[in-house]
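Student: sequence plus predicted model, see below.
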Amino acid sequence: MKRAQTGQVSRIGPDPALHGHDTELRWVEAVLRHRLSLNSLGRPVSIRTKDDDTHPLVADGQHFPAVALSIPFADRTLNFLATYDDDRRLTFDLIGPCDRCGKPVPMEEINSLEDLGDHLLQARDGLGGSPRLRTSPAHADGCLARGN
């Protein structure tokens, strides 16, 4: 309601911290759960987390893979990519088919429950898309959506 009335995202507090006993994948999953408020639904929500075999964790990176997350629901599965943005903040992109080549690429940046709701309900014209859409190495060779 706050976003609908003011355009501002509700504050849910800081992201969970990475602790020595946590693995990087568990930490990324915990951040996504926190940002999408998945713990407040009163029922377990499973998230499958693994290293992504296509995207780097940081722009122009080579050594560390991004993290792929999927949340299965009864009618669909939502697939996310976790990377770091230009400000070195962990960010999540919803993965979907490229309009031009059909390959699964980052389509929409989703960093809050409100972002996800807007996307699923098509409630707003422009969440802004993902800045990583044009640079995704997942595009087919020669795809016109890549790099322009």
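Tutor: In hand now; what should we look at?

Student: CA atoms for contacts and neighbours, from now on please.
Tutor: OK.

Student: and Asp118, which helix or strand is it part of?
Tutor: Assessed by DSSP states H and E, Asp118 sits inside helix 113-121.

Student: and the biggest helix by length in the chain, what does it pack onto?
Tutor: When the chain is parsed with DSSP state H, its longest helix is helix 24-35. Judged by 3 or more CA pairs under 8 Å, 6 or more residues apart in numbering; DSSP states H and E, helix 24-35 is in contact with strand 48-56, strand 65-72.

Student: output the ones you listed as TSV; include the columns distance to Val9.
Tutor: As requested, the helices and strands packed on helix 24-35 are exported to TSV (distance: least, CA to CA, whole Å):
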stretch	distance to Val9
strand 48-56	26
strand 65-72	22
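
Student: got another, please set it beside the one above:
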Amino acid sequence: MRTPSNPIEAAAVRAAVKRAQSGQASRIDPDPVLHSHDAELQWVEAVLRHRLSLDSLGRPVSIRAKDDDTHPLVADGQHFPAVALSIPFADGTLNFLATYDDDRRLTFDLIGPCDRCGKPVPLEEINCLADLGDHLLQTRDGLGGSPRLRTSAAHADGCPARGN
């Protein structure tokens, strides 16, 4: 693992270590509610901010949200794009994809290069700061990867990682 290079990665690693030492799952309050006056992109950004406990870091964290033209919002969806979110830092960016899982719960996947084709695909489902820390610490066995990895349309044509 590389050394955490920004405050979010450092907080994520601390959260993962704390969860591993205590054996207790991270406690996260219910997601923010979508109000009629909210724009959906702002709401998705607010949910990611909440799940990663970004307001507890004591510093402003910028998140950019936009429609994702590659992935559907719902599995097998045709008309509604997923949401791409990015958290920029001086030395890089954390990229996420927001979609709905099979239980119709908003879920976030960390986006990164496919091991086989190198294209940016959903790698790991991240539901809290400790999940991100586990990914950074390379304890992926505890997480299991993203269910959307094999179905991502972002893979290169013929990529063996893409399947059904």
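Tutor: Here it is on my side, so go on. All values derive from a computational prediction rather than experimental measurement.

Student: and the helix holding Asp118 of the first structure, which stretch of the second structure?
Tutor: Per the alignment by TM-score structural alignment, helix 113-121 of the first structure matches residues 129-137 in the second structure.

Student: could you do stretch 80-89 of the first structure as well?
Tutor: The aligned range for stretch 80-89 of the first structure is 96-105, by TM-score structural alignment.

Student: please, where are all the strands along the second structure?
Tutor: Applying DSSP state E to the second structure gives strands spanning 64-72, 81-89, 92-100, 106-113, 120-125.

Student: deepest of these, which one?
Tutor: Sort the strands of the second structure by mean neighbour count, taking mean count of other CA atoms under 10 Å, and strand 120-125 sits at the top with a mean of 24.

Student: next, the buried residues of the helix of greatest length in the second structure.
Tutor: Looking across the second structure with DSSP H, the single longest helix is helix 7-22. Under the neighbour-count criterion of 16 or more other CA atoms under 10 Å, helix 7-22 of the second structure has Ile8, Glu9, Ala11, Ala12, Val13, Arg14, Ala15, Ala16, Val17, Arg19 buried.

Student: any idea how far the fifth one is from Gln138 of the second structure?
Tutor: So that's Val13 of the second structure. As judged by CA to CA, to the nearest Å, Val13 of the second structure and Gln138 of the second structure stand 11 Å apart.

Student: show me what counts as buried in the helix holding Asp118 of the first structure.
Tutor: For helix 113-121 of the first structure, burial by neighbour count (16+ other CA under 10 Å) applies to Leu113, Glu114, Asp115, Leu116, Asp118, His119.

Student: of the residues you listed, closest to Pro97 of the first structure?
Tutor: Within the buried residues of helix 113-121 of the first structure, proximity to Pro97 of the first structure (CA to CA) peaks at His119, which comes in at 14.9 Å.

Student: burial of the residue lying closest to Asp118 of the first structure once chain neighbours are set aside, as a residue count?
Tutor: Of all residues not flanking Asp118 of the first structure in the chain, Arg124 sits nearest, at 6.0 Å (CA to CA, 6 or more residues apart in numbering). Residues within reach of Arg124 of the first structure, counting by other CA atoms under 10 Å, total 12.

Student: does Arg124 of the first structure really touch Asp115, like I thought?
Tutor: No: the criterion here is CA atoms under 8 Å, and Arg124 of the first structure misses it with Asp115 at 9.6 Å.

Student: so where is stretch 47-64 of the second structure in the first structure?
Tutor: Across the first structure, the stretch matching stretch 47-64 of the second structure (TM-score structural alignment) is residues 31-48.

Student: from Ala74 of the first structure, how far out is Asn46 of the first structure?
Tutor: Just so we're on the same page, residue 46 of the first structure is Ser rather than Asn. In terms of CA to CA, Ser46 of the first structure sits 12 Å off from Ala74 of the first structure.

Student: and those two? Which one has more around it.
Tutor: More neighbours surround Ser46 than the other of Ser46 of the first structure and Ala74, with 13 against 5 (other CA under 10 Å).

Student: which one in the second structure is aligned with Cys98 of the first structure?
Tutor: Matched across to the second structure, Cys98 of the first structure falls on Cys114, judged by TM-score structural alignment.
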